[in-house]
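**Q** Below: sequence and its predicted model.
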Amino acid sequence: MDVDAFVLAHSPAWNRLEELTKRRRNLTGAEIDELVDLYQRVSTHLSMVRSATTDAVLVGRLSGLIARARAAITGERAPLGSEFLRFWTVSFPVVAYDCRRWWLGSALGFLFVALLVGFWVAGSPEVRAAIGTPAELEQLINHDFASYYSENPAGSFALRVWVNNAWVAAQCIVFAILAGLPIPWVLFQNAANVGVSGGLMFGAGKGDVFLGLLTPHGLLELTAVFLAAAAGMRLGWSVISPGDRPRGQLLAERGRAVMSVAGGLVVVLLISGLIEALVTPSPLPTWARITVGVTAEIAFLAYVFHFGAKASRAGETGDIDDAPDVVPTA
């Protein structure tokens, strides 16, 4: 089978079936008949593709299309548990995985700025003097930095941290409507703040305190912020450079997919907030607190790359409009 010729010949039918499936709630009688006919035809196409090629992307696309069309025809609502499971095993991780290059770029840019500012502050008495008086810096370095994590009850502190981090992530996503242009500035501001704090602490010989308090929650927290920035900038880039796809279609698809990121990050940031409130100020030795943070970070990355890569190979995009809201009964 010439796969390219097969795709070219039958793509109109597939696209029409996808269109009817998406409009399943507002079909006329004739369109319902057309939906059933196309479902049968595309099912045959899927069988032919499976027997003639190992193209996993094409098989995944047709399999997903058939599943959604069958669900639209049979019309029974999917259980809430099934929708919940799909979100955490497909919708959220596949968008995070597809954003991985933007995600890595955000992390490297943030790290570069934080290190640059940190070395500048640590190595320049003039810069430190401009930041505050000796008494103010002594108070910050020897008292305020550490007490920040323990001066409030853990519950209220976790809530405050979660709200603050969620706001930073939300900014990154909301700024996507401005082609993502303000997002680098948001990252720069946060990187500069981390760099200033790190520079002051390292400059005073308190680098171990800085890393011991920041690392447990900071790894997962910053990773979530980088992911939000990546999703927002990737969406904004769709406006600037849509490639060979219609700009409006790509923007709508990625815009809906970003909603999956927003929903997933609510939980990720909640977890990092709990770590910051319960683990960071705890009496555990520094190595144990850092181990908790590193373990949480590795677990999150492993989760994203396992489920995200699997869903991506199956042709999933994380577009919530493509998620089936019904399941077949036959």
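**A** Arrived safely. Residues are numbered from 1 along each chain as shown.
**Q** make it CA atoms for all contacts and neighbour counts henceforth
**A** Noted.
**Q** who's in contact with residue 107?
**A** Listed by C-alpha atoms under 8 Å, 6 or more residues apart in numbering, the contact set of residue 107 reads 223, 226.
**Q** alright, now check it against this:
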Amino acid sequence: MDLDAFTDVHRAQWDRLETLTKRRLLDGAEADELVRLYQTVATHLSTVRSVAPDPVLITRLSDLLARARSRIAGAHEPAWRDVVRFLVVSLPAALYRIRWWSVGVTAACLTVAVVAGVWVATTPEGLASMGPPSAQEQYVDEAFASYYDPGLDFATVVWTNNAWIAAQCIGLGITGVYPAYVLLMNAIGVGATGGMMAAHGELELFLTLIAPHGLLELMSVFVAGAAGLRICWAWIAPGPLPRGRALAQEGRSLVTVAIGLIISLAISGVIEGFVTGSTMPWWLKIVIGAIALAGFWVYTIVLGRRAARAGETGDLTADHAGDVAPVAA
């Protein structure tokens, strides 16, 4: 089939369908014409796919048909189905796929944090790196505990800041450098602060104020870093796929993680804003934080394993992702 000739013959129908999908109001005749053209263009797409699978034309027609289908069927019910699918299938599948990356990043960051903390707590030069003694005492005695000011405003600020960092880790993950830098600085910062608190005899205070919200908050940051590094790895080692397609698939799948982490960081923000600085017993605060972290992993493992067994990866469906040229494995 001559693809250029096929395009020239049917371009007017495609353009007309596109015009109808963009009109705000359609009369009865135009609505009928929209349905007829939708059926006709669907046949054209099937022909192109089977006879001359040009990826550019297939993507154009798929996008046109998706918009026409949305115009014909309406978008309210599919929108709710998409939300449910995202929460029950796409997000847990994406989190499950990078679970070992998340575990590896967590182990590496905890190791760095412990090393930094021990260095600060046990060596004069390490402790001196945290500032002059007067500033350390002021931080340990007043600033650290007073930072956790209970309330909605504090929870909102913490949530938006952490969600922005997580989104950057994933969005800039292709560089490999940014997520690694964020993870390293975060691990050193937490570890060094803990070491300074330990050197001044306040390690217990540090742990009881960090643990309630920090269990889920830090895990969310680790997962964001793992997702960013996984995107970089898809660019470095794409496997049998072309590098661009492998990167696109991984990017679409793991942007799902960025959206999901907004939810987990909102939960940790609520805990930090209303639990960490509250008058609750310290053991109850830690139990609440542990339950939040356990819920995250139960969600990831239980729903994620089920979605993975069904072949889900967290990527968009074929209709939304568009068609690509076939590649021999």
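**A** Happy to help now that I have it. All values reported here derive from a predicted model rather than from experimental measurement.
**Q** Could you look up the next helix or strand downstream of the helix or strand hosting residue 45 of the second structure?
**A** Counting by DSSP states H and E, the element that carries residue 45 of the second structure is helix 28-51. Downstream of helix 28-51 of the second structure, the next assigned helix or strand under DSSP H and E is helix 55-73.
**Q** helices or strands next to that following helix in the packing?
**A** Counting by 3 or more C-alpha pairs under 8 Å, 6 or more residues apart in numbering; DSSP states H and E, the packing neighbours recorded for helix 55-73 of the second structure are helix 3-22, helix 28-51, helix 318-321.
**Q** do that again at 7 Å, thanks
**A** For helix 55-73 of the second structure, the elements it packs on are helix 3-22, helix 28-51, judged by 3 or more C-alpha pairs under 7 Å, 6 or more residues apart in numbering; DSSP states H and E.
**Q** quick one: the shortest one to helix 28-51, angle?
**A** Between the axis of helix 3-22 of the second structure and that of helix 28-51 there is an angle of 150 degrees, by axes from the mean of the first three to the mean of the last three C-alpha atoms, to 10 degrees.
**Q** Just want the angle from helix 3-22 of the second structure to helix 55-73.
**A** If you take the same axes, to 10 degrees, helix 3-22 of the second structure sits at 30 degrees to helix 55-73.
**Q** quick one: what's aligned to residue 227 of the first structure in the second structure?
**A** In the second structure, the residue paired with residue 227 of the first structure is residue 223, using TM-score structural alignment.
**Q** all helices of the stretch 151-300 of the second structure, in order?
**A** Here the stretch 151-300 of the second structure has its helices, by DSSP state H, counting those that start in this stretch, at 152-171, 177-199, 203-236, 243-271, 282-298.
**Q** out of the ones you listed, nearest to residue 98 of the second structure?
**A** Counting by C-alpha to C-alpha, residue 98 of the second structure lies closest to helix 203-236 out of the helices of the stretch 151-300 of the second structure; the figure is 6.8 Å.
**Q** quick one: that closest one to the first structure mean distance?
**A** Relative to the matching residues in the first structure, helix 203-236 of the second structure has an average distance of 0.7 Å after the fit, by mean C-alpha distance after the TM-score superposition for the first structure.
**Q** Tell me which other helices or strands that helix touches.
**A** The contact analysis (3+ C-alpha pairs under 7 Å, 6+ apart) places helix 203-236 of the second structure against helix 99-122, helix 152-171, helix 177-199, helix 243-271, helix 282-298.
**Q** Distance to residue 309 of the second structure added to those helices, as CSV?
**A** CSV is the format used below for these (distance: least, C-alpha to C-alpha, whole Å):
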stretch, distance to residue 309 of the second structure
helix 99-122, 15
helix 152-171, 25
helix 177-199, 29
helix 243-271, 16
helix 282-298, 16
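**Q** Residue 40 of the second structure: which of those helices is closest?
**A** helix 243-271 (29.6 Å).
**Q** what's near enough to touch residue 265 of the second structure?
**A** Residue 265 of the second structure makes contact with 159, 162-163, 217, 220, according to C-alpha atoms under 7 Å, 6 or more residues apart in numbering.
**Q** what's the neighbour count on residue 70 of the second structure?
**A** 13 (other C-alpha atoms under 10 Å).
**Q** mind checking how far it is from residue 35 of the second structure?
**A** Separation of residue 70 of the second structure from residue 35 of the second structure (C-alpha to C-alpha, to the nearest Å): 11 Å.
**Q** can I assume the match of residue 227 of the first structure is in contact with residue 102?
**A** Yes - the criterion here is C-alpha atoms under 7 Å, and residue 223 of the second structure meets it with residue 102 at 5.1 Å.
**Q** More neighbours: which of the two?
**A** Each of residue 223 of the second structure and residue 102 has its neighbours counted (other C-alpha under 10 Å); residue 223 has more, 28 against 24.
**Q** I'd like the distance from that one to residue 212 of the second structure, if you could.
**A** From residue 223 of the second structure over to residue 212 of the second structure (counting by C-alpha to C-alpha), the distance is 18 Å.
**Q** show me the contacts for the most centrally placed residue in the second structure.
**A** With distances taken as C-alpha atoms, centre = their mean, the residue of the second structure nearest its centroid is residue 258 (1.7 Å). The contact partners of residue 258 of the second structure, by C-alpha under 7 Å, 6+ apart, come to 166-167, 170, 224.
**Q** ok, those in the first structure, which still hold?
**A** With both residues aligned by TM-score structural alignment, their matches' C-alpha atoms under 7 Å, the first structure has none of the contacts of the contacts of residue 258 of the second structure.
**Q** could I get the residues you listed as JSON lines with distance to residue 285 of the second structure and neighbour count?
**A** Output for these, formatted as JSON lines (distance: C-alpha to C-alpha, whole Å; neighbours: other C-alpha atoms under 10 Å):
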{"residue": "166", "distance to residue 285 of the second structure": "24", "neighbour count": "28"}
{"residue": "167", "distance to residue 285 of the second structure": "27", "neighbour count": "21"}
{"residue": "170", "distance to residue 285 of the second structure": "30", "neighbour count": "29"}
{"residue": "224", "distance to residue 285 of the second structure": "25", "neighbour count": "31"}
